[in-house]
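Trainee: Quick one: sequence and predicted model below, then my questions.
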Amino acid sequence: MFKVIKDKVWNSDQKKLRNPILVFVVLPFVCFAIYQVFVASPRYESQAKLIVKEPNSASTLDPALAIMSGFGVSSSNSDVELVKAFIYSNDMLNYLDENIQISQHYSDSVHDIFSRLANDASNESRLEYYLNNVTVEIDEKSQVIALNVQAFDQETAHQLNTAIVNRAEWYINKISQNLAKEQLKFVQQEHELVMNKLHVAKAQLLDFQRRYNLLDPEAEGVALQQITYQLESEIASKTSALRMLRSSMSEDAPMALQAKADLDSLKRQLEVERDRLTNQTSKRGANTEQVESLGVGEILAKFTDYKINLELTLQAYTASQISLEKSRIEAYKQLKYLIVVEAPTLPEDNSYPKVIYNLALFLAVLLMLFGITKIVLATVEELR
């Protein structure tokens, strides 16, 4: 009797074990539920919100130099993308390893084997695990950066989030200062070029004045013109007087001869002055060197060119000096700030694993796979 009952129970158990839904759905679900509820290590998530800002200030460069330099102000979208890329970088992971031994925390043997990082993990595996536990989301409208960091205990999650925020602030400021220093380097080079041009322009003007013994060719040209006008006026007066004398006495009269001699002298002097204005003869400069034969008009034209060149160079030097001083200030001040909108939180409850969600999702996947398998097998059976 006992043997008959035992055989019935055994046959019943074998039938249950051969039940597909029990083997492929119920048993995996029970195993996964045991892991989620009793084995899986809890993970805590610390949250922070950040935004990149820069102080409102006038552009460092003079407009002309700004166009030549090619430097521009980076957009806020570029700044937040830089922050995101740096947080996800190997440099950030190495910094966290050196300062708070984050890899050691993630690979601690007290945590379950499926959740923790392997002790002999490669650099690529460490980075992948880090990226799975750190998320950065950017709001497209407000450009606010949401930083979420997971760890196996509350203090480590908070400490890790704080370290990432501080390092990201250091990075964004370092980038802006490096840009400002490169800008300063460019402005210094341009300033040296402008200074050299100014020295050359001064030297050319002084050499031209020294070569022709001229302090101000413009004033000398005006004076020569006045002398010419005065001589023409005197010639006209002497001509009229000579004509009156000849009408009342002979041409050989002493007074007429003297008047004619004075008139001829004035005409010769007028020719000399006109020649100085139009075609000056060669002469020696202050240091007795032979100089080029130039008229006063040509001298005045060349002097004007040198003077205009000096004035333009002096204006460029003034603008360059202002840009240089502004660049020096910008290079040594904080240009951008990573403002903490929400400080890193200290979590009280674990955020992961989400037991109910994971179990529901796992059961749905099992049922879906089981149903698909049943349909495939039934179709194959019908086709035989």
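Mentor: Happy to help now that I have it. Predicted model only: the values in this text are computed from it and were never measured.

Trainee: going forward, measure contacts and count neighbours with C-alpha atoms only.
Mentor: Noted.

Trainee: could you pull out the helices for the chain?
Mentor: 2-17, 20-21, 27-34, 63-69, 76-87, 90-100, 102-106, 123-133, 154-211, 217-248, 254-278, 296-331, 355-383 (DSSP state H).

Trainee: try this one next to it:
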Amino acid sequence: MNRLKSLWRKHWLALLTVVLPMALAGLYHGLLASDRYVSTTVITVRRSGTDAPTLNGLSMLLPGAASMSQEDTRYLREYLHSQDLMLRLDKELKLRQHYESAHADVVYRLDPDASQEDMLDYWRHRVEISLDDLSGLLTIRVQGFDPDQAQRINLALLREAEAFVNDISHRISDEQLAFAKGELTRAEEQLTAAQRTVIDFQTHHRMLDPQADAQATELRAAELRTRLTKLEADLATKRAFLHDDAPDIVTLKAEQAAVQQQVGRETQSAIAPGSEALTRLSINFHDIKTRAALADGAYRSALAAVEATRVEASRKVKSVVVIEPPTHPETPEFPRHLYELSTLLLLCIALFGIAHLTMATVREHQD
């Protein structure tokens, strides 16, 4: 007994800072610590289009060779850590029952009274998800107290990841295609209305193309003016050596008068007062035809956009590519007895040295 007291007085600091913690840690690792198995899977999100990079050889290590869908991979990472997914898997795989089992490690066991928020925090520590920004690979490591359960959880996560990516991919494609089809319907309605306006105009004014009629009128008037100019020249020439009552002069005058009347009628038909002028009709019809042409162009563009969107949607459908399927662990990865005990021993020795140096400094100042 005296020997124990003497030993305590001489080495109490080492006993408190090194021996006692190491003894407690040894008891824990020897008697209480439960094996924790880790199931691992590696996946990535790929597009089905030709712009998706390959994952062969050294191409994964090259800058720029990473997947173009890393943003989707980040969304997937957050989804796998979501509370909604955890609750659904809890109903399917009895997560709470597994992690709060009485046979589980008391230190790493889930508290039976844990709230959803506490369970979510526990879940995120048991499901490690890491993203390699260079290659775009997503590594999922699931810890479980049973190797079969760890693999089952990992398989369920893989299934949910595939469903999530497929749902997002098809939802975006459907939204884009629905928008393009909506634009096509609107363009078709505008084209139909424009074509109906053209037909109504032609029916109301009883002419196929006022612009063509106006051009024909202008052409006839120009031809008549040319003919009138020629008649005036011929008349002036014959008056130089014929009398005004000569038959040729009389004939030219009659023909000149008739042509002048015809020119007047053609001009009057184009700018007749009190009625809608042919020129104005031509301008209005040109505006209507321009609107119809624009509507036709918009319809053709919308139709091409629908086809392009359909092709692009089918070309860029995303999917989960499994690089390594969920493994079935045979050897527990945790606890790491040697590593944890060695780390604790180093910390205890450091603590002992600091405490011993502090006490020695204090005694030196007291002396």
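Mentor: Nice, I can see it. No experiment lies behind these values; they were computed from the predicted model shown.

Trainee: Quantify their similarity with the TM-score.
Mentor: For this chain pair, the superposition-based TM-score is 0.86 by TM-score structural alignment, normalised by the length of structure 2; 349 aligned residues with a CA RMSD of 2.6 Å.

Trainee: and Gln315 of structure 1, what is it in contact with?
Mentor: By CA atoms under 8 Å, 6 or more residues apart in numbering, Gln315 of structure 1 lies in contact with nothing.

Trainee: Counterpart of it over in structure 2?
Mentor: Gln315 of structure 1 maps onto Gly297 in structure 2, with residues paired by TM-score structural alignment.

Trainee: quick one: the equivalent of Glu98 of structure 1 over in structure 2 from Gln202 of structure 2, how far?
Mentor: Alignment note: Glu98 of structure 1 maps to Lys91 in structure 2; criterion TM-score structural alignment. According to CA to CA, to the nearest Å, Lys91 of structure 2 and Gln202 of structure 2 sit 71 Å apart.

Trainee: Dump the helices of structure 1 into JSON lines; add distance to Ser57 of structure 1 as well.
Mentor: Converted to JSON lines, these look like this (distance: least, CA to CA, whole Å):
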{"stretch": "helix 2-17", "distance to Ser57 of structure 1": "77"}
{"stretch": "helix 20-21", "distance to Ser57 of structure 1": "70"}
{"stretch": "helix 27-34", "distance to Ser57 of structure 1": "59"}
{"stretch": "helix 63-69", "distance to Ser57 of structure 1": "15"}
{"stretch": "helix 76-87", "distance to Ser57 of structure 1": "15"}
{"stretch": "helix 90-100", "distance to Ser57 of structure 1": "31"}
{"stretch": "helix 102-106", "distance to Ser57 of structure 1": "40"}
{"stretch": "helix 123-133", "distance to Ser57 of structure 1": "37"}
{"stretch": "helix 154-211", "distance to Ser57 of structure 1": "14"}
{"stretch": "helix 217-248", "distance to Ser57 of structure 1": "45"}
{"stretch": "helix 254-278", "distance to Ser57 of structure 1": "55"}
{"stretch": "helix 296-331", "distance to Ser57 of structure 1": "10"}
{"stretch": "helix 355-383", "distance to Ser57 of structure 1": "51"}
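
Trainee: Nearest to Ile145 of structure 1, out of the ones you listed?
Mentor: helix 76-87 (7.1 Å; CA to CA).

Trainee: Mean distance between that closest one and structure 2 after superposition?
Mentor: Helix 76-87 of structure 1: mean distance to aligned residues in structure 2 after superposition is 1.0 Å, counting by mean CA distance after the TM-score superposition for structure 1.

Trainee: residues in contact with that helix?
Mentor: Outside helix 76-87 of structure 1, the residues touching it (CA under 8 Å, 6+ apart) are Ile51, Val52, Lys53, Met92, Val136, Ile138, Gln143, Ile145, Ile164, Ala168, Tyr171, Ile172.

Trainee: Check the gap between the closest residue to the fourth one other than its chain neighbours and Tyr106 of structure 1 for me.
Mentor: Read it as Met92 of structure 1. In space, not counting the residues next to it along the chain, Met92 of structure 1 is nearest to Phe86; the distance is 6.6 Å by CA to CA, 6 or more residues apart in numbering. Note on Phe86 of structure 1: its distance to Tyr106 of structure 1, by CA to CA, is 21 Å.

Trainee: Just want to know which of those two has more residues nearby.
Mentor: Legend: neighbour count by other CA atoms under 10 Å for Phe86 of structure 1 and Tyr106, higher for Tyr106 (22 against 18).

Trainee: quick one: which of the helices of structure 1 is nearest Glu348 of structure 1?
Mentor: helix 154-211 (6.8 Å).

Trainee: returning to what we had before: which one's more surrounded, Lys91 and Gln202 of structure 2?
Mentor: Taking neighbours as other CA under 10 Å, Lys91 of structure 2 and Gln202 compare with Gln202 leading, 15 against 10.

Trainee: Please look at that one and Arg196 and confirm they touch.
Mentor: No: with contact defined as CA atoms under 8 Å, Gln202 of structure 2 does not count as touching Arg196 (9.9 Å).

Trainee: longest single strand anywhere in structure 1?
Mentor: strand 44-53 (DSSP state E).

Trainee: That one versus helix 76-87: what angle between them?
Mentor: 140 degrees (axes from the mean of the first three to the mean of the last three CA atoms, to 10 degrees).

Trainee: matching residues in structure 2 for strand 44-53 of structure 1?
Mentor: Under TM-score structural alignment, strand 44-53 of structure 1 corresponds to residues 37-46 of structure 2.

Trainee: With structure 1 overlaid, how far apart is the matching stretch on average?
Mentor: Stretch 37-46 of structure 2 sits 0.6 Å off on average (mean CA distance after the TM-score superposition for structure 1).

Trainee: Name the surrounding residues that touch that stretch.
Mentor: With CA under 8 Å, 6+ apart as the criterion, stretch 37-46 of structure 2 contacts 52, 67-70, 72-73, 136-147, 150-151, 154, 165, 318-334.
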